[in-house]
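[1] Here is the input, now give the coordinates:
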Amino acid sequence: MKITNLYVFLLFAIVGCKQSPLSQVQQVVEAQTKLLVDSGYIENKYVVLYELGISDSNHIYSVADSEFPVDATLELPSKIVKYKDKYLCFVELDEPEMLIDEMEKNAHYYGNPMVDTKYLVKFLIGVSKSGQKKVLIGAPSGEDTHFYDITELWPYFSGYVEDCPVQMGIVSHDARIYSGQTFNVDSIRQQLLAGTKNIYGEMYLKNNTDSVVCLSSSTKKHYAIINNQDTLYLSLCDSLPITLGPHESTVIQYESIPNRKFYKKMALEKDPWGYFYNLFCESTYSFMKINQEDLKTRVMFWGSTYFYGFEVTNEEGERLFHILNHGIYDKEERRMRNTKFWWDKLTDK
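    Next up is the predicted model:
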């Protein structure tokens, strides 16, 4: 019996330490990163490849030149690849982190990222899910640069429409539910969505032309999320018309127009919030006129790490839940757990 237990333990240890192969997308990111190493763009020992977002057809990564093999917010990699004297560290949205001792062994790192401070995002990589399309660009230097302002990445966002005079993109989407509700834990996702009052967030607008453009509408139905025969309309909070100068961009708040029937029907889906998220990603349209011309167009969505799901608040604005998409790991929980570990390690010395 003791020998059997020993075999089981050894088998678990071997399997637990074995890395899964790189996906097709990761192989493209690996190849692009190796080119950066070969060209002398990476000065430090570690290259942190942080998955910023996943759309319906593309992935976006940041490439950081780092003294330590974890993200700046202390998320651990799921895979580490050695190349020459560097270590390529993949921090993924939908893959579990390595154990810390496993990461230390694979990366030959025994420092503390709360002491080692050099971490600089130098590049961004966009890759299609098939791996056939890719782009490598320098990361913007300005801290105030909006992600939607990086036009080279637009083709890697859901809903991108080439040559559209005004490009629009969903920046955030949160849910407000009616106050005073009680929830059954076993069906909380369905109940929350059925009890939704409205959806609210921010919308990005960018004039792509050399001339002034004017956005207008004769109704409050500025945008539509279409689910077969059902439609949820979104309305910009600023009064129309909205005028944008040549190549000017702005971010404006929006709210959904009340439609309880839409939410109640959505709540019948097996994964209602994931289904709703995919509608934002794939089925959001603008109905506004551009310079008095009717121009129904898709709205961009890039699936950022910060909005991979929904923040749920009540009518008083109190945060109640953060609902993540299926298969996406809770980054806030990761960061809190890892921060505590590294801090305890630092203070124990």
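
[2] Going by C-alpha atoms from here, please, whenever you check contacts or count neighbours.
    Fine.

[3] Now do Gly201 against Val312, distance only.
    Remark: distance between Gly201 and Val312 (C-alpha to C-alpha, to the nearest Å) = 12 Å.

[4] just the strands in the stretch 201-349 of the chain please.
    Along the stretch 201-349 of the chain, the segments classed as strands by DSSP state E, counting those that start in this stretch run 213-216, 223-227, 230-236, 242-244, 249-256, 284-286, 289-290, 293-294, 297-298, 309-313, 319-324.

[5] For the third one, name the packing helices and strands.
    Judged by 3 or more C-alpha pairs under 8 Å, 6 or more residues apart in numbering; DSSP states H and E, the packing partners of strand 230-236 are strand 223-227, strand 249-256, helix 260-266.

[6] let's see 7 Å
    Contact analysis of strand 230-236 by 3 or more C-alpha pairs under 7 Å, 6 or more residues apart in numbering; DSSP states H and E lists strand 223-227, strand 249-256 as its packing neighbours.

[7] among the ones you listed, which is the most enclosed?
    Ranked by mean neighbour count, the helices and strands packed on strand 230-236 are led by strand 223-227 with a mean of 19 (mean count of other C-alpha atoms under 10 Å).

[8] Not counting its own residues, what contacts that strand?
    Strand 223-227 has contacts (C-alpha atoms under 7 Å, 6 or more residues apart in numbering) with Thr231, Leu232, Tyr233, Leu234, Ser235, Leu279, Phe280, Ser283, Thr284, Tyr285, Ser286, Phe287.

[9] And for the second one, the neighbour number?
    Right, Leu232. When neighbours are counted by other C-alpha atoms under 10 Å, Leu232 registers 21.

[10] With the third one instead?
    Other residues near Tyr233 number 22, with proximity taken as other C-alpha under 10 Å.

[11] I figured it hits Ser256, correct?
    Yes: in terms of C-alpha atoms under 7 Å, Tyr233 counts as a neighbour of Ser256; the distance is 5.7 Å.

[12] let's see this one next to it:
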Amino acid sequence: MANVKIIGLHKKYGAFDAVRGIDLDISDGEFTVLVGPSGCGKSTLLRTIAGLEEASDGTIEIGGEVVNEFRPRDRDVAMVFQDYALYPHMNVAGNIGFGLKARKMPKHEIDQRVMDAARMLGITKLLDRYPRQLSGGQRQRVAIGRAIVRSPRIFLFDEPLSNLDAQLRDEMRGEIKRLHQQIATTMIYVTHDQIEAMTLADRIVLMRDGIIEQQGAPLDLFERPASTFVAGFLGSPKMSFLPGKLLRGENGDAVTLKQTSIPIPAGRTLIDAEDGQAVLLGLRPEHVTRARDAGPEAGHVRYDATIALIQPTGSRSYATFSLDGTPVMAELQAHDVSRPGEQIQIDINMKRASIFDRESERAL
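    Now for the predicted structure:
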């Protein structure tokens, strides 16, 4: 196992700077997920750590050792790709043990490591099969097994689940998380799927245009996004943004929309915010629920809503209504609303709402 430290990393392709001055410190044994939209630089960063791409500037340390000049095989990392890259003429055991055989490891040790990895991944009954005889999830387990047997200092995953259907992705996410708990090795995982990032990571590193937009524990990014980009990327359904102005007064602050004034709970500090400042009020669906009591509890605001659209999911329904002309989505219980056009009272939890400066799109 080893920590990873990246200082001032750049990766350029001609005039294009794909990774722009990344500083990142990953602790020993941590599961870090690099997430972001296509083209944000996350896979380039991962491949540069692996040595498959040469850094244009900056340093990469693994276990306290600068590895910029090391070949990929000398960095002691194992990579699992989106494409399983299994040898079709080899059975599962042969595929898992191929790297060890290439390193001229004794056969009895190879067999033991292959069997240990197969037990860990639940594929001992598949060792004699060939890749063409396996499902997508089974092939992915074999690819992971091939990485496990090497006992590397770091595991690198480059969107390994993107070729699987939704049910298999759910299953494999659990397998990968369980694997990390068992072997406690440093893992760096790339995905564009925010659900994978939230469920797998000890720490999320959210990238945008080659830089780190925000990093931290999953719930920190979800509940305290640093910008509208972070707030909009994490969460499904995504956050609603309502344009308004910040009014500061002796009796408390409020966000004023076109016609509605929504008070901000007492005790909430808005850093460097000015009276009359143009802001965006960010509301996640789970912050907006159907009213249950005679009056709203402290920190909540009640609103009479006319439901425009209902999206039932089984255990709950997502209902869209207009708040001063801006569509807002509420998370309701399954039978809270029955048809579009129905009028209900909803409560907005302003204690969990986000407020952003409209010009900079940074959190206040």
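
[13] quick one: TM-score?
    In this superposition the chains share a TM-score of 0.29, using TM-score structural alignment, normalised by the length of the first structure; 176 aligned residues with a C-alpha RMSD of 7.0 Å.

[14] quick one on the thing from earlier: would TSV of the helices and strands packed on strand 230-236 of the first structure with distance to Leu120 of the first structure be doable?
    Below are those laid out as TSV (distance: least, C-alpha to C-alpha, whole Å):
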stretch	distance to Leu120 of the first structure
strand 223-227	38
strand 249-256	27
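
[15] what's the closest non-adjacent residue to Leu214 of the first structure?
    Small correction: residue 214 of the first structure is Cys, not Leu. Thr243 (4.5 Å; C-alpha to C-alpha, 6 or more residues apart in numbering).

[16] Can you give me the neighbour number for that neighbour?
    When neighbours are counted by other C-alpha under 10 Å, Thr243 of the first structure registers 15.

[17] PyMOL command for the buried members of the contacts of strand 223-227 of the first structure?
    Under the burial definition 16 or more other C-alpha atoms under 10 Å, those of these that qualify are selected in PyMOL by:
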select buried, resi 232+233+234+235+280+283+284+285+286+287
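
[18] Of the contacts of strand 223-227 of the first structure, just say which sits nearest to Gly126 of the first structure.
    Distance ranking of the contacts of strand 223-227 of the first structure against Gly126 of the first structure, using C-alpha to C-alpha, places Phe280 first at 20.5 Å.

[19] Which residue comes closest to the closest one once chain neighbours are left out?
    Spatially, and ignoring its direct neighbours in sequence, Phe280 of the first structure is nearest to Ile225 (6.6 Å; C-alpha to C-alpha, 6+ apart).

[20] Which neighbouring elements make contact with the top strand by length along the second structure?
    Criterion DSSP state E: the longest strand present in the second structure is strand 300-312. Using 3+ C-alpha pairs under 7 Å, 6+ apart, the elements in contact with strand 300-312 of the second structure are strand 316-323, strand 343-349.

[21] buried stuff in it?
    Within strand 300-312 of the second structure, the residues scored as buried using 16+ other C-alpha under 10 Å are His300, Val301, Arg302, Tyr303, Ala305, Thr306, Ile307, Ala308, Ile310, Pro312.

[22] Report the angle between that strand and strand 316-323.
    120 degrees (axes from the mean of the first three to the mean of the last three C-alpha atoms, to 10 degrees).

[23] ok and strand 300-312 of the second structure relative to strand 343-349, angle-wise?
    Using the same axes, to 10 degrees: strand 300-312 of the second structure against strand 343-349 is 120 degrees.

[24] Give me the distance between the two termini of stretch 233-242 of the first structure.
    Start-to-end, stretch 233-242 of the first structure (C-alpha to C-alpha) is 18 Å.

[25] returning to that earlier point: which one of the helices and strands packed on strand 300-312 of the second structure lies nearest to Ala330 of the second structure?
    strand 316-323 (5.2 Å).

[26] any idea which helix or strand comes after that closest one?
    Once the chain leaves strand 316-323 of the second structure, the next helix or strand it forms, by DSSP states H and E, is strand 326-333.

[27] list the helices and strands that next one packs on?
    strand 240-247, strand 288-290, strand 316-323.

[28] Make TSV from the ones you listed and add distance to Val4 of the second structure and mean neighbour count to it.
    Conversion of these to TSV gives the following (distance: least, C-alpha to C-alpha, whole Å; neighbours: other C-alpha atoms under 10 Å):
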stretch	distance to Val4 of the second structure	mean neighbour count
strand 240-247	36	21
strand 288-290	41	21
strand 316-323	41	19
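
[29] Kindly reformat those as CSV containing distance to Ile60 of the second structure.
    Formatted as CSV, those follow (distance: least, C-alpha to C-alpha, whole Å):
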stretch, distance to Ile60 of the second structure
strand 240-247, 39
strand 288-290, 44
strand 316-323, 45
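
[30] can you map out the helices along the first structure?
    2-17, 24-38, 100-107, 188-194, 260-266, 272-282, 331-347 (DSSP state H).

[31] The stretch 101-250 of the second structure too?
    107-121, 136-148, 166-183, 194-200, 218-223, 228-233 (DSSP state H, counting those that start in this stretch).

[32] So which of the ones you listed is nearest Leu242 of the second structure?
    By C-alpha to C-alpha (comparing all of the helices of the stretch 101-250 of the second structure), the closest turns out to be helix 228-233, at 11.5 Å.

[33] follow-up on the earlier one: among the helices and strands packed on strand 230-236 of the first structure, which comes closest to Asp294 of the first structure?
    Nearest of these (C-alpha to C-alpha): strand 223-227, 12.9 Å.

[34] just to revisit the earlier point, wait, which of the helices and strands packed on strand 230-236 of the first structure is closest to Asp38 of the first structure?
    Proximity to Asp38 of the first structure, assessed across these by C-alpha to C-alpha, is greatest for strand 249-256 (37.1 Å).

[35] helices or strands up against that closest one?
    strand 196-207, strand 230-236.
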